[in-house]
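1. below are the sequence and a predicted model; questions follow.
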Amino acid sequence: MALDKRTQFLKRRLRVRNKLKTVNAGQLRLCVHRSNKNIHAQLIDDAEGRTVAAASSLEADLGVIGKNNVEAAARVGTALAERAKAAGVEGCYFDRGGFRYHGGIKALADAAREGGLKF
């Protein structure tokens, strides 16, 4: 029986997240969420249960409200890297969730790396 797209996504998300949590215990997590209209990224400290820095395409100062394309993802990644530097964060691990690593997800990761985050 073939699995539908949602079930494949959920299985992929659990597989990625469980492996990352065991390998990178104690580090901050760069979590990415993508919808049809927007893209969001957060740096999360799982030990304390708090968000250290966040950026989203919903923010007016980024100039990409309501867009989910490669340009918007790159701006979100750059903004997140700047906010992480301001919070004193240099390293993290990249949690792409169940999203495939191409297009906007890849652009966000590359922009965050260029901004100074190490993962």
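-> Received it, and whenever you're ready, just let me know what you need. Fair warning: this is a prediction, and the values are worked out from it, not measured in the lab. Numbering: from 1, shown residues only.
2. hey, let's count contacts and neighbours off CA atoms from now on
-> Noted.
3. buried set for stretch 81-96?
-> Within stretch 81-96, the residues that count as buried by 16 or more other C-alpha atoms under 10 Å are 81-84, 89, 91-96.
4. check stretch 27-43 too.
-> 28-34, 38-43.
5. let's bring in a second model and compare:
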Amino acid sequence: MSVKRESRLRRARRARFKMRELGAVRLSVHRSNQHIYAQLISGEGDKVLASASTLDKELREGATSNVDAASKVGALIAERGKAAGVTKVAFDRSGYKYHGRVKALADAARDGGLEF
């Protein structure tokens, strides 16, 4: 495993430990070169309450690896989260910088009604 990936996972582990301690529902983000994924995970960490990604049928058309696609995923996860009865979440950026696609997803989720 590369040093860069190990460092990212170490940062993610530290943040997740604190979120688990607080028992907060977390909005977890994963990004790859081609896609971006978001999940709402229960406070105990045992259940996925809602998920959205650029692999969803309604988001597949067009580019899937840019800021616009990430914004659409953020709006979709907010909509699905509210349908599942979730409004307050902790943002788990998985060790990624709060920048670019991760920031676009977070901003869209906030605009959609999730509080964090």
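-> Yep, it's here. As the structure is a computational prediction, the values presented were derived from the model and not from experiment.
6. pick out the most distant pair among the buried residues of stretch 27-43 of the first structure.
-> The largest separation in these, counting by C-alpha to C-alpha, is between L28 and N38 at 22.9 Å.
7. dead centre of the first structure: give me the residue that sits there.
-> V32 (2.5 Å; C-alpha atoms, centre = their mean).
8. what helix or strand is the aligned partner of that residue in the second structure located in?
-> Matched by TM-score structural alignment, V32 of the first structure corresponds to V29 in the second structure. Element membership for V29 of the second structure, per DSSP states H and E: strand 26-31.
9. what about the strands in the first structure?
-> 29-34, 39-45, 50-56, 93-95 (DSSP state E).
10. tabulate these (CSV), appending distance to R17 of the first structure.
-> CSV is the format used below for the strands of the first structure (distance: least, C-alpha to C-alpha, whole Å):
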stretch, distance to R17 of the first structure
strand 29-34, 10
strand 39-45, 13
strand 50-56, 17
strand 93-95, 7
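11. out of these, which gets nearest to V23 of the first structure?
-> Among the strands of the first structure, strand 93-95 comes nearest to V23 of the first structure, with 9.8 Å by C-alpha to C-alpha.
12. touching that closest one from outside, list them.
-> 16-17, 20, 24, 27-32, 109, 118-119 (C-alpha atoms under 8 Å, 6 or more residues apart in numbering).
13. go with 6 Å
-> By C-alpha atoms under 6 Å, 6 or more residues apart in numbering, the residues outside strand 93-95 of the first structure that reach it are 29-31, 119.
14. and D111 of the second structure, what's its match in the first structure?
-> Match for D111 of the second structure (TM-score structural alignment): E114.
15. for the nearest residue to its match once chain neighbours are set aside, which residues are in contact?
-> Sequence neighbours aside, T78 is the residue nearest to E114 of the first structure in space, at 7.7 Å (criterion: C-alpha to C-alpha, 6 or more residues apart in numbering). Shown in contact with T78 of the first structure (C-alpha under 6 Å, 6+ apart): 111-112, 115.
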